[in-house]
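Chemist: Any chance you can model this:
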Amino acid sequence: MKLVRFGAPGSERPGLIDAEGKLRDLSYHVPDITGHHLSDEALARIASIDVKTLSLIEEEVRFGPPISSVGKMICVGLNYTDHAKEAGLAIPTEPLLFLKGCSPTGPNDAIAMPPNATHCDWEVELAIVIGKHGLHIDQAHALEHVAGYCVLNDFTEREFQLNRAGQWTKGKSFPGFSPLGPWLVTRDEVREPGKLRLWLDVNGTRRQDGSTQNLIFDVPFMVAYLSQFMALNPGDIIATGTPAGVGAGHKPDPIFLTDGDCISLGIEGLGTQTQHIVAWEKRPKPWL
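Modeler: Below is the predicted model:
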């Protein structure tokens, strides 16, 4: 299934994308899509609904983040061999972890740069959505704890991240820095999360073009590994890292985003996103 939330910010309704790619309204059956609706049992109940009985939404709508009330956003840094190489850093022997301290936004919402930001950068990532509580999960059963997968832009202000001391979280957590979606694709439709192509364009120029085959630590390993240090709960998100091609790694000189730029990104089978970058003073009102 492809589960979505659609409508104005703060007033999204649950829906799904049918076999013909059309949007159907789920709000008669579930009030929203939260961690409570991501268990295998809850997803099976949604899957059992006769899609033809769901109202067809034919007008153009905004897609919000496909999950409401997200719990933790846990990120894995330098998790692609090519990205570690472009950063000039050694391949990690254990996953490098940090937290992203902002709520997800819609996949096509504008991104407002923080005041005085000068080093805004892009990162297309595969996001794992947890559907079942787990602690000290056996790697052999790790995927049983996964509800599905999404596209994530792990948007970053590099000067905040690298030059302001401390953890990377500072550069990852400004409101709007986590576009998620357009939909949550349940794990039964993503048979091989380690073989997905992912890409990102800036102003029509391809900047990232990679594959999850180049992950240093794969999906089952990351789920099991993280559960050694913290409980994973339904609605938690794991951002799995980005391939080579970020602006900070561009040679001979880095490239950073500015007012008016446009980012387009996607992952095979998981949909696409488009965001326009706006200066802080041009941010949509009301802001997040």
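
Chemist: contacts, neighbours, all on C-alpha from now
Modeler: Will do.

Chemist: Next, the distance between the ends of stretch 7-17.
Modeler: 15 Å (CA to CA, to the nearest Å).

Chemist: so how far is it from its chain's centroid?
Modeler: Put simply, stretch 7-17 sits 17 Å off its chain's centre (CA atoms, centre = their mean, to the nearest Å).

Chemist: do the same with stretch 72-89
Modeler: Centre-to-centre, stretch 72-89 and its host chain are 15 Å apart (CA atoms, centre = their mean).

Chemist: Give the buried residues for it.
Modeler: Neighbour-count burial for stretch 72-89 flags 72-84, 86 (criterion: 16 or more other CA atoms under 10 Å).

Chemist: and which of these is nearest to A110?
Modeler: Nearest to A110 among the buried residues of stretch 72-89, counting by CA to CA, is M73 at 20.3 Å.

Chemist: Can you give me every residue that contacts the closest one?
Modeler: For M73, the contact set (CA atoms under 8 Å, 6 or more residues apart in numbering) comprises L99, K100, G101, D236, I237, I238, A239.

Chemist: Over to H250?
Modeler: Contacts of H250 by CA under 8 Å, 6+ apart: none found.

Chemist: W122 versus that one, what's the distance?
Modeler: Counting by CA to CA, the gap from H250 to W122 is 12 Å.

Chemist: before we move on, what about V76?
Modeler: From V76 to W122 the distance is 15 Å (CA to CA).

Chemist: And I263, by the same measure?
Modeler: Taking CA to CA, one finds I263 at 8 Å from W122.

Chemist: which stretches of the stretch 151-288 of the chain form helices?
Modeler: 158-163, 219-226 (DSSP state H, counting those that start in this stretch).

Chemist: Count the neighbours of the closest residue to S27 other than its chain neighbours for me.
Modeler: Nearest non-adjacent residue to S27, counting by CA to CA, 6 or more residues apart in numbering: P14, 5.5 Å away. When counting by other CA atoms under 10 Å, one arrives at 24 neighbours for P14.

Chemist: what sits up against the host helix or strand of P14?
Modeler: Using DSSP states H and E, P14 maps to strand 13-17. With contact meaning CA under 8 Å, 6+ apart, strand 13-17 is reached by 1-7, 23-27, 30-33.

Chemist: Try it again at 10 Å.
Modeler: 1-7, 22-34, 46-47, 51, 54-57, 63-64, 66-68, 183-185 (CA atoms under 10 Å, 6 or more residues apart in numbering).

Chemist: Would you do the same for the sequence below? I want to compare the two.
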Amino acid sequence: MKLLRFGPVGQEKPGILDADGNVRDVSAHVADFAGPTVSLDELEALRQIDPASLPIVNDPGRIGSCLANVPNFFCVGLNYAKHAAETGAEPPKEPIIFSKASSALSGPFDPVIIPRGSEKGDWEVELGVVIGRECLYVSEADALDYVAGYCTINDVSERAFQIERGGQWIKGKSAPTFGPTGPYLVTADEVGDPQNLDVKLTLNGEVVQDSNTSDMIFTVAQCISHMSQFMKLVPGDIIATGTPSGVGMGMKPQRFLRPGDVMEVEVVGLGAQRQETTAAE
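Modeler: A predicted model of the protein is given here:
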């Protein structure tokens, strides 16, 4: 299934994309997509509904984040071999786990707002993983059984806040609109192998990131298993699994976001995003 949310900010309704590309309104069966409503059990119940029985939405308008909110927005740092190399970092021996404020979550076509004081805004196409059931102390072999689905994420970052201001990376990752997610939550059964997905980002029409999840240092299964040794993952949690080479910080000379820039972001099979940047008021 491809799940999505449509409508104005704060008034989104849950929908399903049918085989013909029509948006179907599923709000009679589920209030919204978030937390327990994207558990594996709830998704299985949705799967039993015939999409043809659902109302067609002729003009869905704005497409929001595929999740209304998230209990936790986790990220994995330096998880592509070529990206680690472009930053001058040694490949990590264990996954680098950090958080992004859940309030950064935004729609895939909403503007990205460059925050006040920002000098080094950056882009990061990432494969997003949504957890589908409580996950604690799981093995790598079983880890993918806990996945509800996958989505496209742009892990927008502010490198000066992240690196030059001390403390944890979360400060450079968490401004409002720094987490465009969606347009779809694609259930795991439709995705297949998460380690063979093309990822791509263009900036103002120029391809700057073009890679495949096969370049990950730690697989999705390894990341989930590793995290579950230290914390309990719950339904609706998102894990952004790292970005490939081609970020602005790694360019020579470095290149950063300015108002009016346009990012087009895609994990092939999971849907494409488009954001224009604007300055904070």
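
Chemist: TM value for the aligned chains?
Modeler: The TM-score (TM-score structural alignment, normalised by the length of the second structure) is 0.98; 280 aligned residues with a CA RMSD of 0.9 Å.

Chemist: picking that back up, closest to F229 of the first structure among the buried residues of stretch 72-89 of the first structure?
Modeler: Nearest to F229 of the first structure among the buried residues of stretch 72-89 of the first structure, with distances taken as CA to CA, is I74, at 11.6 Å.

Chemist: and the helix or strand hosting the closest one, how far from the second structure on average?
Modeler: Element membership for I74 of the first structure, per DSSP H and E: strand 73-77. Compared with the second structure after fitting, strand 73-77 of the first structure has a mean deviation of 0.7 Å; criterion: mean CA distance after the TM-score superposition for the first structure.

Chemist: okay, that strand sits on what stretch of the second structure?
Modeler: With TM-score structural alignment applied, strand 73-77 of the first structure matches the range 73-77 in the second structure.

Chemist: give the contact list for the residue positioned nearest the centre of the first structure.
Modeler: In the first structure, the residue lying closest to the centroid (CA atoms, centre = their mean) is L152, at 2.2 Å. By CA under 10 Å, 6+ apart, L152 of the first structure lies in contact with 65, 104-105, 107, 123-128, 177-182, 238-242, 265-267, 272-273.

Chemist: cutoff 8 Å now
Modeler: By CA under 8 Å, 6+ apart, L152 of the first structure lies in contact with V124, E125, L126, A127, S178, P179, L180, G181, A239.

Chemist: Could I get those residues in TSV, plus columns for neighbour count and distance to N163 of the first structure?
Modeler: Shown next, in TSV, are the contacts of L152 of the first structure (neighbours: other CA atoms under 10 Å; distance: CA to CA, whole Å):
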residue	neighbour count	distance to N163 of the first structure
V124	31	22
E125	27	23
L126	29	26
A127	25	26
S178	25	21
P179	26	24
L180	29	27
G181	31	30
A239	27	22
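
Chemist: Take the residues you listed and map them onto the second structure. Which survive?
Modeler: Contacts conserved in the second structure for the contacts of L152 of the first structure, counting by both residues aligned by TM-score structural alignment, their matches' CA atoms under 8 Å: V124, E125, L126, A127, S178, P179, L180, G181, A239.

Chemist: Any idea how many residues pack against E90 of the second structure?
Modeler: With other CA under 10 Å as criterion, E90 of the second structure counts 10.

Chemist: do the same with the one 3 residues further on
Modeler: Applying other CA under 10 Å, we find 8 residues neighbouring K93 of the second structure.

Chemist: now do S11 of the first structure
Modeler: 9.

Chemist: Same check on H276 of the first structure?
Modeler: Counted by other CA under 10 Å, the residues lying close to H276 of the first structure total 18.

Chemist: pretty sure it is touching A110, no?
Modeler: Yes. At 5.0 Å, H276 of the first structure counts as touching A110 under the criterion of CA atoms under 8 Å.

Chemist: Now mean neighbour count and distance to I137 of the first structure too, for the helices of the stretch 151-288 of the first structure, in CSV please.
Modeler: Output for these, formatted as CSV (neighbours: other CA atoms under 10 Å; distance: least, CA to CA, whole Å):
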stretch, mean neighbour count, distance to I137 of the first structure
helix 158-163, 17, 31
helix 219-226, 21, 5
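
Chemist: what's the closest of the ones you listed to E281 of the first structure?
Modeler: Once the helices of the stretch 151-288 of the first structure are compared by CA to CA, helix 158-163 is nearest, at 19.3 Å.

Chemist: just checking, what packs against the closest one?
Modeler: Using 3 or more CA pairs under 8 Å, 6 or more residues apart in numbering; DSSP states H and E, no helix or strand is in contact with helix 158-163 of the first structure.

Chemist: Give me the mean distance between that helix and the second structure.
Modeler: Helix 158-163 of the first structure sits 0.5 Å off on average (mean CA distance after the TM-score superposition for the first structure).

Chemist: And the residue nearest to S27 of the first structure, how far from E41 of the first structure?
Modeler: Per CA to CA, P14 of the first structure is found 18 Å from E41 of the first structure.

Chemist: so what's R197 of the first structure up against?
Modeler: By CA under 8 Å, 6+ apart, the neighbours of R197 of the first structure are D209, G210, S211, T212, I267, E268.

Chemist: Kindly report the same for D189 of the second structure.
Modeler: Contacts of D189 of the second structure (CA under 8 Å, 6+ apart): G149.

Chemist: now swap in the one 10 residues further on and tell me
Modeler: In this structure, V199 of the second structure makes contact with V125, E126, L127, Q209, D210, S211, N212, T213, V265, E266, V267, V268, judged by CA under 8 Å, 6+ apart.

Chemist: Could you dump the residues you listed into TSV with distance to Q168 of the second structure added?
Modeler: Below are the contacts of V199 of the second structure laid out as TSV (distance: CA to CA, whole Å):
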residue	distance to Q168 of the second structure
V125	21
E126	20
L127	22
Q209	25
D210	28
S211	27
N212	28
T213	26
V265	26
E266	28
V267	28
V268	31
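
Chemist: Sort out which of these are buried, if you could.
Modeler: By 16+ other CA under 10 Å, the contacts of V199 of the second structure give V125, E126, L127, Q209, D210, S211, N212, T213, V265, E266, V267, V268 as buried.

Chemist: So the last one sits against L197, correct?
Modeler: Yes. Counting by CA under 8 Å, V268 of the second structure does reach L197; the two are 6.3 Å apart.

Chemist: That concludes my questions; thank you for your assistance.
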